[in-house]
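Chemist: have a look at this fold, sequence not included:
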């Protein structure tokens, strides 16, 4: 049974300016009836490895955001701008695909290792699809990284997807190329939230996204 409407709240936590083009960084809070689920955590500090992207931070601690009220964290993948705030959620389970966690820990120049494994962080490795809560499931979506995953929310009016970087721009869902992008489109979602876009992609707005 679909659980009705489950609010998704985008929170802008940073901006990156690669090659002079401003790219917002959003995380997404799912206000599920059974738990508050945070999808990705952005990043909370600067690092020499990302100086060329001219990062600007909007710390969660300075926003109207209840860090302690988050029950579960999901990482779509473990690039620095998606896991750099994981340290804020020690004691909470952080769900990530096992393949993604292994790659982030073993491959050079994949991410910022200290941000993946800060003290007290507890990962729950996921193998494939997982129903996390009623009407909320994790689904592998390879493409941006081999271990990327999306969050699929089943609501009374249709599906909402939180896709991380499965697509960076709306145009990549208009004309899907990767396995993950094709998967998202095959689900026929009503809206798709992306980490670097202010508004969600929708089938109606997609052609102009």
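Modeler: Structure's in. What do you need? What you see is a predicted model, and the numbers here were worked out from it, not measured in a lab.
Chemist: make it CA atoms for all contacts and neighbour counts henceforth
Modeler: Fine.
Chemist: and stretch 33-49, how far apart are its ends?
Modeler: With CA to CA, to the nearest Å as the measure, stretch 33-49 spans 39 Å from end to end.
Chemist: any residues touching it, and which ones?
Modeler: Applying CA atoms under 8 Å, 6 or more residues apart in numbering, the external contacts of stretch 33-49 come out as 6, 13-14, 25-31, 55, 57, 59, 69-76, 80-86, 112, 133, 162, 164.
Chemist: just how off-centre is it within its chain?
Modeler: Relative to its chain's centre, stretch 33-49 lies at 8 Å (CA atoms, centre = their mean, to the nearest Å).
Chemist: go through the contacts of stretch 33-49 and flag which are in helices.
Modeler: Among the contacts of stretch 33-49, the members found in helices (DSSP state H) are 80-83.
Chemist: give the PyMOL command for selecting the buried subset of those.
Modeler: For the buried members of those, the matching PyMOL selection, counting by 16 or more other CA atoms under 10 Å, is:
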select buried, resi 80+81+82+83
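Chemist: possible to save the ones in helices among the contacts of stretch 33-49 as JSON lines with distance to residue 176?
Modeler: JSON lines is the format used below for the ones in helices among the contacts of stretch 33-49 (distance: CA to CA, whole Å):
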{"residue": "80", "distance to residue 176": "24"}
{"residue": "81", "distance to residue 176": "23"}
{"residue": "82", "distance to residue 176": "22"}
{"residue": "83", "distance to residue 176": "25"}
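Chemist: take the one below as the second:
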């Protein structure tokens, strides 16, 4: 199993509103947006697809007219689209068999449109929530004509060496991914853990359900210890800067 970490750009966010509720309000920080390409030897699997390319010309496309306007500002160029990131690894977008979305927020599924041949893998109940009036997920990013969905329910071994882990809290029925790369194991947390500082007890967080959020962190920490797996956080700039990015293979 080979893995490549894809750089989808970043967002400048108001930390105290978007990440650490009530703490550091007004402090603007960059948060990396990224995904992963897996080469299983039999098929290609993509984990998350970053932001919709409309943000290249209009960073405010998603949040204008909302309470988050100016609080989350995407920064990306053509090289940061999921399309170009996959091609930079020498892989045709048409060769992607599965796209696993940790969840359906704009910065995790905005590039779904580039993979018409793929099957899109999400938790069934997360999809039900995301398509309901209760959610803040931009429907333009994932309710695409002809999308082939593959719904899962809870913790499952999706493919050999790729397991999906239910980690609600950030949003209902969020999922993380445990991957066996052979020489090492990793857990792609998604937004179940955005920042390293979120992992401390009673850390300030912004979450749909704080009780579930903390429980999911403990679940991932337990799995990390059990499998000696490296936990990869979704929006931690310090960790992201320390990792090997595509087109080089993750080690």
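Modeler: That came through, no problem. Since this is a predicted model, take the numbers as computed values, not measurements.
Chemist: still on that earlier bit, filter the contacts of stretch 33-49 of the first structure down to just the buried residues.
Modeler: Buried members of the contacts of stretch 33-49 of the first structure, counted by 16+ other CA under 10 Å: 6, 13-14, 25-31, 55, 57, 59, 70-76, 80-86, 112, 162, 164.
Chemist: among these, which are in strands?
Modeler: 13-14, 25-31, 57, 72-74, 162 (DSSP state E).
Chemist: export the residues you listed as a markdown table, with columns for distance to residue 168 of the first structure.
Modeler: Shown next, in a markdown table, are these (distance: CA to CA, whole Å):
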| residue | distance to residue 168 of the first structure |
| --- | --- |
| 13 | 16 |
| 14 | 15 |
| 25 | 11 |
| 26 | 12 |
| 27 | 14 |
| 28 | 15 |
| 29 | 19 |
| 30 | 20 |
| 31 | 24 |
| 57 | 19 |
| 72 | 24 |
| 73 | 21 |
| 74 | 18 |
| 162 | 12 |
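Chemist: which among the residues you listed gets closest to residue 180 of the first structure?
Modeler: Set against residue 180 of the first structure, the nearest of those by CA to CA is residue 162 (12.1 Å).
Chemist: which residue in the second structure aligns with that closest one?
Modeler: Counting by TM-score structural alignment, residue 162 of the first structure lines up with residue 188 in the second structure.
Chemist: circling back to that earlier point, in the ones in strands among the buried ones among the contacts of stretch 33-49 of the first structure, find the pair that's most separated.
Modeler: The span of those, defined through CA to CA, is set by 31 and 57 at 24.1 Å.
Chemist: ok, which stretches of the second structure are helices?
Modeler: Counting by DSSP H, the second structure has helices at residues 15-18, 54-57, 82-88, 106-109, 124-130, 210-227, 237-242.
Chemist: so of those helices, which one's packed in deepest?
Modeler: helix 106-109 (a mean of 24; mean count of other CA atoms under 10 Å).
Chemist: and it, how far from the first structure on average?
Modeler: Its aligned residues in the first structure lie a mean 0.8 Å from helix 106-109 of the second structure after superposition (mean CA distance after the TM-score superposition for the first structure).
Chemist: read off where that helix ends up in the first structure.
Modeler: Against the first structure, helix 106-109 of the second structure falls on residues 80-83 (TM-score structural alignment).
Chemist: next one: the matching stretch to chain centre, how far?
Modeler: Put simply, stretch 80-83 of the first structure sits 9 Å off its chain's centre (CA atoms, centre = their mean).
Chemist: ok so, going back, now render the helices of the second structure as JSON lines, adding distance to residue 145 of the second structure.
Modeler: Below are these laid out as JSON lines (distance: least, CA to CA, whole Å):
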{"stretch": "helix 15-18", "distance to residue 145 of the second structure": "31"}
{"stretch": "helix 54-57", "distance to residue 145 of the second structure": "18"}
{"stretch": "helix 82-88", "distance to residue 145 of the second structure": "18"}
{"stretch": "helix 106-109", "distance to residue 145 of the second structure": "15"}
{"stretch": "helix 124-130", "distance to residue 145 of the second structure": "16"}
{"stretch": "helix 210-227", "distance to residue 145 of the second structure": "32"}
{"stretch": "helix 237-242", "distance to residue 145 of the second structure": "34"}
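Chemist: nearest to residue 142 of the second structure, of the ones you listed?
Modeler: Comparison of the helices of the second structure against residue 142 of the second structure by CA to CA identifies helix 106-109 as nearest, at 6.6 Å.
Chemist: contact partners of the closest one?
Modeler: For helix 106-109 of the second structure, contacts defined as CA under 8 Å, 6+ apart pick out 33, 35, 48-52, 62, 101-103, 137-138, 141-142.
Chemist: do the same with stretch 136-148 of the first structure
Modeler: With CA under 8 Å, 6+ apart as the criterion, stretch 136-148 of the first structure contacts 76-77, 97-101, 103, 128-132, 149-154, 165-167, 178-181, 183-184.
Chemist: corresponding residues in the second structure for that stretch?
Modeler: Under TM-score structural alignment, the match for stretch 136-148 of the first structure is residues 162-174.
Chemist: start to end distance for that stretch?
Modeler: Length of stretch 162-174 of the second structure, first residue to last, CA to CA: 16 Å.
Chemist: please identify the buried residues of it?
Modeler: Buried residues in stretch 162-174 of the second structure, counted by 16+ other CA under 10 Å: 162-174.
Chemist: swap in stretch 140-148 of the second structure?
Modeler: 141-142, 147.
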